[in-house]
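Enquirer: Have a look at this prediction, sequence included:
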Amino acid sequence: MLAKAWVTFVHPPLGDEAYYWLWGQRPDWSYFDHPPLHAWLLGVVSALGWSLFSLRALAWATLLGTLWVFWLWAKRLSPENPGSWWWPTVALYLASPLYFAMTTIVFHDHLLIFLVVATAHCLLVFAEKFEAGHRDFRWLYAAGVVLGLSVLTKYNGALLGLGMALFFLVHKPVRAVLRTPHPYLAALVGMAMQAPVLWWNLNEGFASYTFHISERWGGEIPLDPNPNGLSRYFVQALLWVSPFVFPAIFGLIRKPLGAPFADRARVLALCIFGISTLTTTVLSLFVEVYFYWNIVAYPLLMPLLAGKMRRIWVWALHLLYGLTIAALLTVSTVIPVSTLNGRSDWTLASTFGWPEVAARVEALKGEHQIGFVAATGYQIAAEVGYAMRDPDVVTISPRHDQYDYWFRPEAHVGEDALIVADTRFGVDYISQFFEELVLLEEVPYERFGYLIYTPSIYLGRGFRIPADD
């Protein structure tokens, strides 16, 4: 927890964190990359001001919510002494690098994780009551609502819904509910909650769906298998979840825990784990699958694995592994570990030095008559906009992103602009949009004698729209 607090209050925003924060400053029905719920909530917490605390406050709120649900499970898994089950669950969960990282930074995943465990809890309470002869469908509809919120957070929340459907089919004691209209009505409630996303896409030519189905893969649906992608995916899963929990997962698959709530939760957790893992595994054969795409697969397993991992040495290795990764991430809040090794990790390095860049941009705005500030990539634009507290900073890039829906090029023809670029996202593409592009200065960021990151500021004279753009 100390490492999480340090990262929260010290590490500058990652590019995507700043990007999503700026979404919250521009409320809309939905957004290009993701559904809108997370952005809406960031817009609400921005009332606390622009600070690292307000930026990451939501991650702490959803973490506490997740741990509270784990407590409710611990009271059912170990009624006589819930603390003896809950504390190992918390340790197991937070020592997984995947969940340490994704419950600290404010990507959409922290909210999705909480909604996954909250949905599962509502469904398990319903199943518990149904098996006892009580037809209390309110918990089933609550599960449908929270499921709807999870898909309104991130599209892979739909994998949770598929896992729930499989649960009704394979868990005999609740199979009879499929002969009633209630599970279908609850599913319709969750689907109806996607109306804002559908409305936005109807008005924007189904841009989000096109992006995720084809555009992000080069404009077409990939059909050629790539075995290397599968191996990379498995290695990433092993390292990010922790190699020391997978034997316990296999043990949970082979054998129930032997208590009613535990075995009911086991079936649900394995249904969701199976659907999500199978889907992402198949995808990895054709496209690059990031480790966190399968994030819905594991959180429900954590409270159950706490009762499966019996060997002290396995616990010790898992905790040591998690603490080591947490320590490396903590060091990277001051200087990227890769920099100390003589290599450059752009994702981490590009988070440093933006207050200095923002100060120079503000000073240069006073020296030049400019119409707008732009950047050559969406992460750069987000970092500049966040540091300047200016949601009007835009990007001009060949990559389709949310800024395309905020920036109206025709309104800026003839204007001069300040352009922020770096060595990864240079000015080759953006240069065609100006009569002249002049390098004004570089703003290198150094720490402990190491050069970490060097963004550049250009003056673009005479903005124009290329004929073929």
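Expert: Received, thanks.

Enquirer: drop to CA atoms for contacts and neighbour counts, all remaining ones
Expert: Will do.

Enquirer: got the residue ranges for the helices in the stretch 251-400 of the chain?
Expert: 260-284, 302-305, 312-331, 337-340, 346-349, 354-367, 378-388 (DSSP state H, counting those that start in this stretch).

Enquirer: and of those helices, who's closest to residue 465?
Expert: Of all the helices of the stretch 251-400 of the chain, it is helix 378-388 that lies closest to residue 465, at 19.2 Å by C-alpha to C-alpha.

Enquirer: where's the closest one relative to the chain centroid, distance-wise?
Expert: Using C-alpha atoms, centre = their mean, to the nearest Å, the mean C-alpha position of helix 378-388 is found 18 Å from that of the whole chain.

Enquirer: That helix packs against which elements?
Expert: Applying 3 or more C-alpha pairs under 8 Å, 6 or more residues apart in numbering; DSSP states H and E, one finds that helix 378-388 contacts helix 15-24, helix 354-367, strand 394-395, strand 417-421.

Enquirer: residues making contact with that helix?
Expert: Helix 378-388 has contacts (C-alpha atoms under 8 Å, 6 or more residues apart in numbering) with 13-16, 18-19, 21-22, 350-351, 354-355, 357-359, 374-375, 391-395, 397, 401, 403, 420-421.

Enquirer: just to revisit the earlier point, with distance to residue 252 and mean neighbour count as extra columns, can I get the helices and strands packed on helix 378-388 in CSV?
Expert: Output for these, formatted as CSV (distance: least, C-alpha to C-alpha, whole Å; neighbours: other C-alpha atoms under 10 Å):
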stretch, distance to residue 252, mean neighbour count
helix 15-24, 35, 23
helix 354-367, 47, 16
strand 394-395, 48, 26
strand 417-421, 50, 25
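
Enquirer: Check it against this one:
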Amino acid sequence: MNFKSPPSIVTLIIISGTLFRIALDGVIGLGVDESYVVSIARNFSLSYFDHPPLHFWIIWLTNHITGSENGLVLRLPFIGMFAAITWMMYRLGSKLFGEWAGVYAALLLNVSAVFSLSTGSWILPDGPLMFLMMAATLVLARLFFEPTANSSWELWLAAGLLIGLGMLAKYHAVFLIFGSLLFMLTTKECRGMLLTLGPYLAVGVAAIVFLPVILWNQEHHWISFLFQSGRGVAKGFYPLKMLGNIAGQAVWVLPWIWVPLVWVLLKAIFAGPGDPRRNPLQNRQWFLCCLASGPITLFTAATLWGAQGLFHWQAPGYLLAMPLLGRAVVGWAERDNGIIRRWLTASITIFLLIIVVLGSHTATGWMRQVQPHWFESGDPTTEALDWKSLPTYLTEQGLFDSKAQFVVAAHWIDAGKLDYALGGRFPILCLSNEPHHFAFLHKPADFRGKDALIIGRKAIIEQVIPLYRSYFDDIQFVGMIPVTRAGIPEFDLVVFYAKNFSGTFSMPYGQ
């Protein structure tokens, strides 16, 4: 293999990145969202409360094929999808701007935290979403920039299928439709496509593929759409919140990548569409701007009026802007290769250092022993602990063989952690105002007259026990279980035994 050729370099990036993620995921437990997904995915459904169904379906299928709920096993499909994303990033950059632009885009993608970690291996909708968005973007690039392809019904059908599947992963994929429409409206050479059947055929196919989400929501009072749209409700004017959100985006992408990425994206936006006879690459830049700007602009601007804004919501936009940075790096390297080489080396080195430090701490908690005052307000990495001591404790106490027929959790996060730790041995009833999809798995009335185990983090359970006493004839304390990391206790779970559930708890979401 010629390790100086672009395909060989990208292959090396993919292999080394894949092995790195497998090693990391083998020692780190599932996060709260991941545990929740694994738990909910045991029950196949057309769609789900939080998100469209694709990543749940992937976990359901992986579990049925392998018979395992081991965290690494369940993460493997997501690791594999990111390997494909890396290759498609190289292909997109190569198609639009040349092979080395593709190489740099693929490399920078792999040393950006939000992509290499969250998208790269976690059991979240982002991996399937970005896999399908990249595949759809490659098809759209052919339609828009290959004269012999723009009338191909097969390619329009493929674009619609991929966008529809992307929408089954996460609603963000709809930005590909709006971005493509913007590109066709603003680009003279492609405007005529709007007078052909192809784009409408693609939208129709995407809508048909998206039907499972529509059907499920129709049966459940449109709750998923109401939940997600509710996060964007205007609450006032909060410029500092928007600045904080922008800072969070920079941290997730990593500032030394985010700053040049935003710079080249803004530069290309202000350049706008152009005459391909004068600058054949300008419309290709504009194409990426149209696809990338939607999620970045909308989800950043929404925080200005107080809407919830998680830092990774803009990531699909940054993903599609990455070839612009790859192209810019090629130009910068031609002017001063020494500076660019040092920047790339530093980006790789610092990224690996950050991951090794945080990954080893997540696995062992060593930083709490070295600098305990850093964690006086809590340690977020404890959310990646798998509560493995819980089933052992319940076995020792004979509670698996008791009259208890279900487990009560006080929050969807704890419900997911409990259900994953217990391997589905008990039905989980999340008696909470925020049960998420647990509200659709079981009805409280189904457990009328039955005994339960109430389990959760000590601070949470102590708050809800007074409330729960009105729904059970008797609640007795059983014991506490330390959740440990590398043999060191991190926090306590508490267990109560509750007799004769009334079955009258009022669940939210119209259930």
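Expert: Now that the structure is in, tell me what you want to look at. None of these values were measured; they are calculated from a predicted model.

Enquirer: Tell me how the two chains score on TM-score.
Expert: Between these two chains, after superposing, the TM-score reads 0.90 (TM-score structural alignment, normalised by the length of the first structure); 461 aligned residues with a C-alpha RMSD of 2.7 Å.

Enquirer: ok, back up a step: out of the helices and strands packed on helix 378-388 of the first structure, which gets nearest to residue 312 of the first structure?
Expert: Taking these one by one with C-alpha to C-alpha, helix 15-24 is closest: 37.3 Å.

Enquirer: Where does residue 439 of the first structure sit: helix, strand or coil?
Expert: Per DSSP: H, G, I helix; E, B strand; the rest coil, the local secondary structure of residue 439 of the first structure is strand.

Enquirer: And it, what's its match in the second structure?
Expert: Per TM-score structural alignment, the equivalent position to residue 439 of the first structure in the second structure is residue 477.

Enquirer: any idea how far its match is from residue 361 of the second structure?
Expert: 33 Å (C-alpha to C-alpha, to the nearest Å).

Enquirer: Export the helices and strands packed on helix 378-388 of the first structure as JSON lines, with columns for distance to residue 157 of the first structure.
Expert: Output for those, formatted as JSON lines (distance: least, C-alpha to C-alpha, whole Å):
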{"stretch": "helix 15-24", "distance to residue 157 of the first structure": "18"}
{"stretch": "helix 354-367", "distance to residue 157 of the first structure": "33"}
{"stretch": "strand 394-395", "distance to residue 157 of the first structure": "29"}
{"stretch": "strand 417-421", "distance to residue 157 of the first structure": "35"}
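
Enquirer: So what's the residue count around the closest residue to residue 126 of the first structure other than its chain neighbours?
Expert: Excluding its sequence neighbours, the residue lying closest to residue 126 of the first structure (C-alpha to C-alpha, 6 or more residues apart in numbering) is residue 139, at 5.1 Å. Counted with other C-alpha atoms under 10 Å, residues neighbouring residue 139 of the first structure total 20.

Enquirer: ok, now residue 459 of the first structure?
Expert: 21.

Enquirer: can I assume it sits in a strand?
Expert: Yes - membership of residue 459 of the first structure in a strand is supported by three-state DSSP.

Enquirer: Could you pull up the contacting residues of the equivalent of it over in the second structure?
Expert: Counting by TM-score structural alignment, residue 459 of the first structure lines up with residue 497 in the second structure. Residues near residue 497 of the second structure by C-alpha under 8 Å, 6+ apart: 404, 451, 452, 453, 454, 475, 476, 477, 478.

Enquirer: lining up those residues with the first structure, which overlap?
Expert: Using both residues aligned by TM-score structural alignment, their matches' C-alpha atoms under 8 Å, the first structure keeps these contacts from those: 451, 452, 453, 454, 475, 476, 477, 478.

Enquirer: Could you tell me which residues make contact with the last one?
Expert: Think residue 478 of the second structure. Residue 478 of the second structure makes contact with 494, 495, 496, 497, according to C-alpha under 8 Å, 6+ apart.

Enquirer: Same list (these) but as TSV, adding distance to residue 265 of the second structure.
Expert: Formatted as TSV, the contacts of residue 478 of the second structure follow (distance: C-alpha to C-alpha, whole Å):
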residue	distance to residue 265 of the second structure
494	51
495	53
496	55
497	58
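
Enquirer: hmm, back to that, how close does the residue nearest to residue 126 of the first structure get to residue 266 of the first structure?
Expert: 19 Å.

Enquirer: What of residue 356 of the first structure?
Expert: For residue 356 of the first structure relative to residue 266 of the first structure (C-alpha to C-alpha), the value is 51 Å.

Enquirer: what sits against the alignment partner in the first structure of residue 324 of the second structure?
Expert: Under the alignment (TM-score structural alignment), residue 324 of the second structure pairs with residue 304 in the first structure. Residues in contact with residue 304 of the first structure, defined by C-alpha under 8 Å, 6+ apart, are 262, 266.

Enquirer: that older thread, redo the kept ones among the contacts of residue 497 of the second structure as JSON lines? Include distance to residue 61 of the second structure.
Expert: Listed next are these as JSON lines, based on distance: C-alpha to C-alpha, whole Å:
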{"residue": "451", "distance to residue 61 of the second structure": "33"}
{"residue": "452", "distance to residue 61 of the second structure": "30"}
{"residue": "453", "distance to residue 61 of the second structure": "30"}
{"residue": "454", "distance to residue 61 of the second structure": "30"}
{"residue": "475", "distance to residue 61 of the second structure": "39"}
{"residue": "476", "distance to residue 61 of the second structure": "39"}
{"residue": "477", "distance to residue 61 of the second structure": "39"}
{"residue": "478", "distance to residue 61 of the second structure": "37"}
